[in-house]
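Asker: Provide a 3D model corresponding to the input given below.
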Amino acid sequence: MTIVDASFGELLPTCEKLCWSIANGEKVTAPEYREGGGLVVAHKSARVEYVPVGVMGCIVSWNYPCHSVLGPILSAVMAGNGCVVKAREHHGVDEALIAVVNDWADTGEALNECADKITFIGSPAVGKQVVKKASETLNPVVLEIGGRDTVVADDGCDFTQVVQIAMRGTFQNVVVVLANYLSLNFFENAY
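Answerer: A predicted model of the protein is given here:
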């Protein structure tokens, strides 16, 4: 990971999430009232109250060690939940600073069974296993799974800039980012 990757892809987003959570956490989790919509329920209103779900089980990837661990912790704690993070077996988190469960797949499976909600960051294949296991207990699941995006450039683009952005997106961290480009599509008159 380069210094630029560490700064812009790892540390700054984590700091921004922390700042946003501190500034907005109470506001976005406060109870709110909503008016009825349409003629049939125009006289009705509803109160929406956000309550903690309990223990968040966060199964995270290895490619951004700081953000992958702290991001789910910030979200869980801001919403009033406990949090257990299961990192990859070679994650490299200093246990003197943060207690993270570093272990193989069986730990993630056990976490999936006992947590009240699961956040998973990783491959589509393992994501399917997490969802399947969570469906047995009807626990909610949030997935951030790997995918491949397409770049489309038309005749109004700056070709040089698009190529630079596309190449960085394609090869950043040697394809460890969950949103890399699978194909680059340019209209004929774009280049």
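Asker: For the rest of this, base every contact and every neighbour count on C-alpha atoms.
Answerer: OK.
Asker: For this structure, give the helix that spans the most residues.
Answerer: helix 12-29 (DSSP state H).
Asker: Tell me where this structure has helices.
Answerer: So, for the chain - with DSSP H - the helices run 3-4, 12-29, 65-78, 105-114, 124-137, 159-171.
Asker: Just say which of those is most tucked in.
Answerer: Counting by mean count of other Cα atoms under 10 Å, helix 65-78 has the highest mean neighbour count of the helices of the chain, with a mean of 19.
Asker: elements contacting that helix?
Answerer: Packed against helix 65-78, as judged by 3 or more Cα pairs under 8 Å, 6 or more residues apart in numbering; DSSP states H and E, are the following elements: helix 12-29, strand 82-87.
Asker: please give me the structure for this one as well, since I'd like to look at both together:
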Amino acid sequence: MRMNRRNVLVGLGTIVAGGGAALGTGAFSSVRADRTVTVNTAGDSSAYLGVSVTGNYAVDGGSGDAVEIDLGDSSTGDGFNDDAVTDVTGILTLSNNAADGNQITVGFDDGSGSQTATRTIVVETDSSGDVVAEVDFELASDDGSGNQKTLSDTTSSVDVNATVRTGSETTASSSTADKTSGSLTLIAN
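Answerer: As a prediction, the model looks like this:
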């Protein structure tokens, strides 16, 4: 067989194809690489989900501490009327402080990890377990679904309001009462 350009090219092509089949495609199955991760924390008002005290019924915990809602203590004379429904507006303001400017949705944990725009917490029961005082927390407005509020950008915010029900005005039964007294969890996605 005479050696010409065509035979040389066919021969080289065969060698390259055979070598590729023998050595694989060049893909790999795993890589291990060390990377550093930095997580910064901030106080509630300057975190990605800003939680700011806007009313008289909350206290800013200071640098790094959580905001605390304090609806008063009837034993010190600054409690709510018995057998009454009291609306308290603008306790907190939730704002979108996300560095990337993307929208976030906020709501309360309904006890199962899902978001809801309202949350009832029993704050006091009597010795027989009957509900004496409960607080309905609610977002001032939701996205129309009743489950959350969408904060579209860093200029968006929503207020947290509360309705305090005492005595005969309570609606929760002792069997279905939320026993997480003193705890309100916000969810932001």
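Asker: Got a TM-score for the pair?
Answerer: Put the two chains on top of each other and the TM-score (TM-score structural alignment, normalised by the length of structure 2) is 0.25; 77 aligned residues with a Cα RMSD of 4.8 Å.
Asker: about what we covered before: can you state the direction angle for the longest helix of structure 1 and helix 65-78?
Answerer: 10 degrees (axes from the mean of the first three to the mean of the last three Cα atoms, to 10 degrees).
Asker: so what secondary structure elements neighbour helix 12-29 of structure 1?
Answerer: Going by 3+ Cα pairs under 8 Å, 6+ apart, helix 12-29 of structure 1 lies up against helix 65-78.
Asker: Not counting sequence-adjacent ones, nearest residue to Leu143 of structure 1?
Answerer: What sits nearest to Leu143 of structure 1 in space, not counting adjacent residues and going by Cα to Cα, 6 or more residues apart in numbering, is Phe120, at 4.9 Å.
Asker: now swap in Val84 of structure 1 and tell me
Answerer: Per Cα to Cα, 6+ apart, closest to Val84 of structure 1 is Gly57, 5.1 Å.
Asker: these two touch, right, the one you found and Thr119?
Answerer: Yes. Using Cα atoms under 8 Å, Gly57 of structure 1 is in contact with Thr119, at 6.2 Å.
Asker: the more surrounded of these two?
Answerer: Using other Cα atoms under 10 Å, the more surrounded residue of Gly57 of structure 1 and Thr119 is Gly57, with 27 against 21.
Asker: gap between the more buried one and Val141 of structure 1?
Answerer: 9 Å (Cα to Cα, to the nearest Å).
Asker: so what's in contact with these two at the same time?
Answerer: 117-119 (Cα atoms under 8 Å, 6 or more residues apart in numbering).
Asker: possible to save those residues as JSON lines with distance to Ala134 of structure 1?
Answerer: Output for the shared contacts of Gly57 and Val141 of structure 1, formatted as JSON lines (distance: Cα to Cα, whole Å):
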{"residue": "Lys117", "distance to Ala134 of structure 1": "9"}
{"residue": "Ile118", "distance to Ala134 of structure 1": "8"}
{"residue": "Thr119", "distance to Ala134 of structure 1": "11"}
